[in-house]
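**Student:** here is my input, please return the structure:
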Amino acid sequence: MSLALTIDELASYLEEVFPQVRNDFAFDLLEEDRLRMRLLVGERHLRPGGTVSGPSMFSLADCAVYAMVLARVGRKALAVTTNCSIDFMRKPAADADLIADCRLLKLGRVLAVGDVLIRSDGLDKPVARATLTYSIPPAR
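**Tutor:** Next up is the predicted model:
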């Protein structure tokens, strides 16, 4: 299966249907089964102590899989997360964007499963790993 949306179409569509995150994320790469997305880390993403918060990392993982699913199935804004498991492995750098490398492991008619590895920009070791399942609305 090929991409239903280009990286520019995907960014435009997300801004249309999910404007509340427009200033949080940027796309670096989009391929048939891979997406690289970054969290543009700002003060609002930091928890006390100056590290990127867990909810911010979850948001990056969740939005990366959502974007990857949309890139493959097209404009289906009602695709929703049905499951998420995230492992926080080390403290992320507070002064660097977070990079999510997302791969779709399965894309079926009604479910998609994605895996996301998150690292601080400029560092090789992952700070978190997440697996998410999305429900895709049926065609009408």
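**Student:** from now on I want contacts and neighbour counts done on CA atoms only, so please keep to that.
**Tutor:** Fine.
**Student:** which residue ranges form the helices in the chain?
**Tutor:** Listed in chain order, the helices found in the chain under DSSP state H are 7-17, 54-73.
**Student:** closest one to Ala93 among those helices?
**Tutor:** For Ala93, the closest of the helices of the chain is helix 54-73, at 12.0 Å, according to Cα to Cα.
**Student:** now the closest one against helix 7-17, angle please.
**Tutor:** 120 degrees (axes from the mean of the first three to the mean of the last three Cα atoms, to 10 degrees).
**Student:** chain center to helix 54-73, what's the gap?
**Tutor:** Offset of helix 54-73 from its chain centre (Cα atoms, centre = their mean, to the nearest Å): 2 Å.
**Student:** now show me the structure for the sequence below, then we'll compare the two:
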Amino acid sequence: MPVLDLQQLNDFLAEHFPQGEQYGALESVGPGTAVMRLAVSAQHLRPGGSVSGPAMMGLADVAVYAALLTRIGPVPLAVTSNLNINFLRKPLAGADLIADARMLKVGRMLGVGEVYLYSGADAARAGTDPVAHATLTYAIPQ
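**Tutor:** Modelled structure (predicted):
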């Protein structure tokens, strides 16, 4: 059972990280997991019509943050201490991005998670290859 459910996590993010909504919306959470969707719009595109790296990194970051909070509870000062992302292929033009995040390890001071980004509304469920993969480390305040 997650420490925070979907509604509690959405309420927490709205109060403590309202700017996070520009990076996507939470669709589901579980113990140490989170799925987010970014409705790609013109603000997320770079020249040539590709989704920008910063937009994908923001989605990945917030998705892992949400997955972490399902394990540690409402800790607003947990912060990213490392983000490594591999861009694997160009996302589909005009398609949503889906982030599928999970925590790999959660300790007292650090949480390590990974996230796969998929392009297209049902891409993650349809077995489509990811467009990016990221690993993140979060520092958890004492």
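**Student:** and the TM-score, once the two are fitted together?
**Tutor:** The TM-score (TM-score structural alignment, normalised by the length of structure 1) is 0.93; 137 aligned residues with a Cα RMSD of 1.2 Å.
**Student:** winner for burial among the helices of structure 1?
**Tutor:** helix 54-73 (a mean of 23; mean count of other Cα atoms under 10 Å).
**Student:** now that one on structure 2. Mean distance?
**Tutor:** Aligned to structure 2 and superposed, helix 54-73 of structure 1 gives a mean residue distance of 0.8 Å (mean Cα distance after the TM-score superposition for structure 1).
**Student:** residues contacting the residue nearest to Leu78 of structure 1 when sequence neighbours are not counted?
**Tutor:** Nearest non-adjacent residue to Leu78 of structure 1, counting by Cα to Cα, 6 or more residues apart in numbering: Pro137, 6.4 Å away. Pro137 of structure 1 is in contact with Lys76, Leu78, Ala79, Val110, counting by Cα atoms under 8 Å, 6 or more residues apart in numbering.
**Student:** how close does the residue lying closest to the last one once chain neighbours are set aside sit to Leu5 of structure 1?
**Tutor:** Same thing as Val110 of structure 1. Distances taken as Cα to Cα, 6+ apart put Ile136 closest to Val110 of structure 1, at 4.7 Å, once the chain neighbours are dropped. Here the criterion is Cα to Cα, to the nearest Å. By it, Ile136 of structure 1 lies 16 Å from Leu5 of structure 1.
**Student:** quick test: name the residue nearest the centre of structure 2.
**Tutor:** Among the residues of structure 2, the one closest to the centroid is Ala63, at 1.9 Å (Cα atoms, centre = their mean).
**Student:** surely it touches Leu117?
**Tutor:** No - applying Cα atoms under 8 Å as the test, Ala63 of structure 2 and Leu117 come out as separate, 10.1 Å apart.
**Student:** find residues that contact each of these two.
**Tutor:** The contact lists of Ala63 of structure 2 and Leu117 share Ala99, Asp100, where a contact means Cα under 8 Å, 6+ apart.
**Student:** check contacts around the aligned partner of Pro126 of structure 1 in structure 2.
**Tutor:** Using TM-score structural alignment, the equivalent of Pro126 of structure 1 in structure 2 is Pro130. With contacts defined as Cα under 8 Å, 6+ apart, Pro130 of structure 2 is in contact with Leu88, Arg89, Tyr116, Leu117, Tyr118, Ser119, Ala124.
**Student:** how about the residue nearest to the fourth one when sequence neighbours are not counted, what does it touch?
**Tutor:** The one in question is Leu117 of structure 2. Excluding the flanking residues, the one nearest Leu117 of structure 2 by Cα to Cα, 6+ apart is Ala99, at 4.6 Å. With contacts defined as Cα under 8 Å, 6+ apart, Ala99 of structure 2 is in contact with Ala34, Val35, Met36, Arg37, Leu59, Ala60, Ala63, Val115, Tyr116, Leu117, Tyr118.
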